[in-house]
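Peer 1: dropping the sequence and predicted coords here.
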Amino acid sequence: PGGFERLTSLPLTPNKKVDRRALPAPQQVRLDVEKTSVAPRDTLELQLIKIWEKILDVRPIGVRDNFFELGGHSLLAVRLFAHIKKLTGKNLPLATLFQAPTVEQLANILREKGWTAPWSSLVAIQPGGSKPPFFCVHAIGGNVLTYRDLAYHLGPDQPVYGLQAQGLDGKQPYYTCVEDMAAHYVKEIRTLQPEGPYFLGGSSAGGMVAFEMAQQLHAQGQQVALLALFDTYGPGYPKPLPTASSFRRKLYRFIQRLDLHLRNLFLLEPEKRTVYTLSKLRILKKRIRKKVKRNIKDMTVGSFPGIKYFLPRSLREVAQANRQALSSYVPQAYPGRITLFRASKQPKGCYPDPELGWSGLAAGGLEIHEVPGYHGAIVEEPCVRALVKQLKVCLQKAQSAEPIEQRLASLVYFLLSFTLQILLPC
């Protein structure tokens, strides 16, 4: 709310309802964004402010305003960093926004002479907290900004780390094999946490890589307490029905997106619905404008319109390498338990499979939780709130469970004590 007014009592109508017309006019006391924001103090901060205002379509922006709180997300971050590279010549990893989410902090990094972005697949999304860390693997795009909302709703006591794809910096070699990718990520997480139990997760394609990580950790004698797959498709899923046409699938995807936004509106607080609607309309306006420009370019130079024109080359190549890796990966039966968070809305025109293709691949059992939303959307606002509500229960259960080694040791001790009591006289 823009302000608060304290009243000793509420005026009532003869029917004992609040008489809104009789309420006194509120005092003009509110937070003025323009007065509290900090203006740019040099040319670099001014240039960055202009880029932020263009990308986020928000004005005015102060040097200490948070990118994510202004409505920023992974796709906007890609455009933002492409502009920054064009301005400064420096190629910053998208994960830099976790440590430097303001213009002021980004400017400080860019001012450092000889500064080069330190590269690691392991990214601290939310490093604080007393609980065991939860490791989340990137989806097909390779970056881990999509887990920011999930980490936020898990709370400050739950550490969350992301695993971003190697090659996003344009320097490291890409992985085109899931097994190699998983081996690299296992090595990375063991530098932070040398011994289990481990808590792994991944959205969409990231869940398949997390699955292979769990396989390798188990082969190394390590315990995986939780393997959480966020609407990750197993082998052979989805399998289109013979009658499903290409037009019907495209129509379904359109209805899917429309229904998603309508459901999101109902999940948001009333005062946030207008902001959400206007932001989506602005995005639609920009997409239509870009589509027209790209089609004109297509007619003149014979290029193919699409998302690749605003994606940096490194991101396009990482996504292609990830697709290649997943297409050749053949998952084997996993000796542990899989926890699958399935989106409530699954592709139409396909054979129904409530297990999303994971049947028979979890020797320790397949636990399924349904989350309102569509594929890929359940880890983002506002659907992520329902996901986190269920994920917290699973994490708490897995974190409180006694390790298998301790349970076996306790059982052996009990059996030995019981045997000695029988054999030895009192």
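Peer 2: Everything's here; your move.
Peer 1: when you work out contacts or count neighbours from here on, use the C-alpha atoms and nothing else.
Peer 2: Noted.
Peer 1: next SSE downstream of the lengthiest helix in the chain?
Peer 2: For the chain, the helix reaching the highest residue count under DSSP state H is reported as helix 270-301. Once the chain leaves helix 270-301, the next helix or strand it forms, by DSSP states H and E, is helix 313-327.
Peer 1: buried set for that following helix?
Peer 2: 314-319, 321-323, 325-326 (16 or more other C-alpha atoms under 10 Å).
Peer 1: any chance of the residues you listed in JSON lines, plus distance to residue 203?
Peer 2: Listed next are those as JSON lines, based on distance: C-alpha to C-alpha, whole Å:
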{"residue": "314", "distance to residue 203": "21"}
{"residue": "315", "distance to residue 203": "18"}
{"residue": "316", "distance to residue 203": "19"}
{"residue": "317", "distance to residue 203": "20"}
{"residue": "318", "distance to residue 203": "17"}
{"residue": "319", "distance to residue 203": "15"}
{"residue": "321", "distance to residue 203": "17"}
{"residue": "322", "distance to residue 203": "14"}
{"residue": "323", "distance to residue 203": "15"}
{"residue": "325", "distance to residue 203": "16"}
{"residue": "326", "distance to residue 203": "14"}
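Peer 1: nearest to residue 207 among those residues?
Peer 2: residue 326 (10.9 Å; C-alpha to C-alpha).
Peer 1: right, and residue 386 touches residue 372 too?
Peer 2: Yes. Residue 386 is within contact range of residue 372, at 7.2 Å (criterion: C-alpha atoms under 8 Å).
Peer 1: who touches both of the two?
Peer 2: The contact sets of residue 386 and residue 372 do not overlap (C-alpha atoms under 8 Å, 6 or more residues apart in numbering).
Peer 1: related to what we said a few turns ago, name the residues of the longest helix of the chain that are buried.
Peer 2: So, applying 16+ other C-alpha under 10 Å, buried residues of helix 270-301: 279, 294-295.
Peer 1: take a look at this one as well, against the first:
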Amino acid sequence: MVTDYLLQIRTVQPTGPYHLIGSSFGGLLAQAIAARLRDQDEEVALLGVLDAYPGGVGRFVTSEERPPDTGTGPDGADERERAMPADMDAVRMGVDDRLRASMEKVVRNAAAFVPDHTPPPYPGDLLLFVATEDRPAQLPVPEAVDSWRPYIAGDITVHELPVGHYDMFQPEPAARIARAVTAALEVPADV
């Protein structure tokens, strides 16, 4: 997957500097792509990860976590559909069943891949955004941040956001993320 993504990126931009940001499962991909680029002597000027961690990416819902289909609830939605995470609401609304099924399959496949993934070492810095609300009990904020330390040789700059994993792209947290990324991209003027 990393090789394919890297080929797609290099089709658009053959050489660095690269700016990579990924959210949830995409954060693990961004880190792995950044490591591969650095192995190829390319410059990665920014690596940002939004609420993704080695061994787990927030609260991906797998088929094991979803309740069995118990029929249609009072609001017309079946029980499994109502159990989908909040970020899948957009998938339920305004798209056909085939696309929704494909999106759900991607989420389940990513969830199955993550526990066995070991991030490659990355020699640069990491800009890490952590959703602090509704955290999984087994991954409190300090442990979530520390989970990256064995794989990041540079500094880890942490921005805690007082929202849940699936709310990071709501207007207020998204604006905070944008301000932090903009600040990280600013080049200091020579004095």
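Peer 2: On my side now, so go ahead. Since the structure is predicted, the reported quantities are computational estimates derived from the model, not experimental observations.
Peer 1: circling back to that earlier point, which of the buried residues of helix 270-301 of the first structure lies closest to residue 348 of the first structure?
Peer 2: residue 279 (28.2 Å).
Peer 1: distance check, that closest one against residue 270 of the first structure.
Peer 2: Distance, residue 279 of the first structure to residue 270 of the first structure, using C-alpha to C-alpha, to the nearest Å: 15 Å.
Peer 1: what of residue 134 of the first structure?
Peer 2: Distance from residue 134 of the first structure to residue 270 of the first structure, by C-alpha to C-alpha: 33 Å.
Peer 1: same question, residue 316 of the first structure
Peer 2: Residue 316 of the first structure is 38 Å from residue 270 of the first structure, by C-alpha to C-alpha.
Peer 1: same question for residue 85 of the first structure.
Peer 2: Counting by C-alpha to C-alpha, the gap from residue 85 of the first structure to residue 270 of the first structure is 39 Å.
Peer 1: swap in residue 189 of the first structure?
Peer 2: 41 Å.
Peer 1: same check on residue 107 of the first structure?
Peer 2: 36 Å.
Peer 1: again, but for residue 367 of the first structure
Peer 2: 35 Å.
Peer 1: tell me who's in contact with residue 395 of the first structure.
Peer 2: Residue 395 of the first structure is in contact with 199, 226, counting by C-alpha under 8 Å, 6+ apart.
Peer 1: which residue in the second structure lines up with residue 358 of the first structure?
Peer 2: Alignment note (TM-score structural alignment): residue 358 of the first structure maps to residue 148 of the second structure.
Peer 1: in the first structure, which spans are strands?
Peer 2: Assigned by DSSP state E, the strands in the first structure fall at 122-126, 134-137, 160-163, 198-203, 224-230, 338-343, 366-371.
Peer 1: turn the ones you listed into CSV, including distance to residue 184 of the first structure and mean neighbour count.
Peer 2: Below are these laid out as CSV (distance: least, C-alpha to C-alpha, whole Å; neighbours: other C-alpha atoms under 10 Å):
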stretch, distance to residue 184 of the first structure, mean neighbour count
strand 122-126, 10, 22
strand 134-137, 12, 26
strand 160-163, 10, 26
strand 198-203, 15, 24
strand 224-230, 17, 25
strand 338-343, 22, 22
strand 366-371, 26, 17
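Peer 1: which of the ones you listed sits closest to residue 290 of the first structure?
Peer 2: Nearest of the strands of the first structure (C-alpha to C-alpha): strand 198-203, 28.7 Å.
Peer 1: where in the second structure does that closest one align, residue-wise?
Peer 2: Using TM-score structural alignment, strand 198-203 of the first structure pairs with 18-23 in the second structure.
Peer 1: isn't residue 136 of the second structure up against residue 58?
Peer 2: Yes. Look at residue 136 of the second structure against residue 58 with C-alpha under 8 Å: they come within range, at 7.2 Å.
Peer 1: pick out whichever of the two has more residues nearby.
Peer 2: residue 58 (24 against 14; other C-alpha atoms under 10 Å).
Peer 1: go ahead and confirm the more buried one touches residue 50.
Peer 2: No. Taking contacts as C-alpha under 8 Å, residue 58 of the second structure lies outside contact range of residue 50: 9.8 Å.
Peer 1: what's the overlap in contacts for these two?
Peer 2: residue 24.
Peer 1: on that earlier part again, so the match of residue 358 of the first structure touches residue 53, yeah?
Peer 2: Yes. Contact criterion C-alpha under 8 Å: residue 148 of the second structure and residue 53 qualify, at 6.8 Å.
Peer 1: more crowded one of these two?
Peer 2: Neighbours of residue 148 of the second structure and residue 53, each counted by other C-alpha under 10 Å, are more numerous for residue 53; the result is 24 against 18.
Peer 1: the more buried one maps to what in the first structure?
Peer 2: So residue 53 of the second structure corresponds to residue 233, using TM-score structural alignment.
Peer 1: for its match, which non-adjacent residue is closest in space?
Peer 2: Counting by C-alpha to C-alpha, 6 or more residues apart in numbering, residue 233 of the first structure lies nearest to residue 356, which is 5.4 Å off, once chain neighbours are set aside.
Peer 1: against residue 347 of the first structure, how distant is that neighbour?
Peer 2: From residue 356 of the first structure over to residue 347 of the first structure the distance is 11 Å, taken as C-alpha to C-alpha.
Peer 1: okay, and the common contacts of the two?
Peer 2: With C-alpha under 8 Å, 6+ apart, residue 356 of the first structure and residue 347 have common neighbours residue 238.
Peer 1: and the residue nearest to residue 183 of the first structure when sequence neighbours are not counted, how close does it get to residue 180 of the first structure?
Peer 2: Nearest-residue entry for residue 183 of the first structure: residue 213, 6.8 Å, with adjacent residues in sequence omitted and distances by C-alpha to C-alpha, 6+ apart. As defined by C-alpha to C-alpha, residue 213 of the first structure lies at a distance of 10 Å from residue 180 of the first structure.
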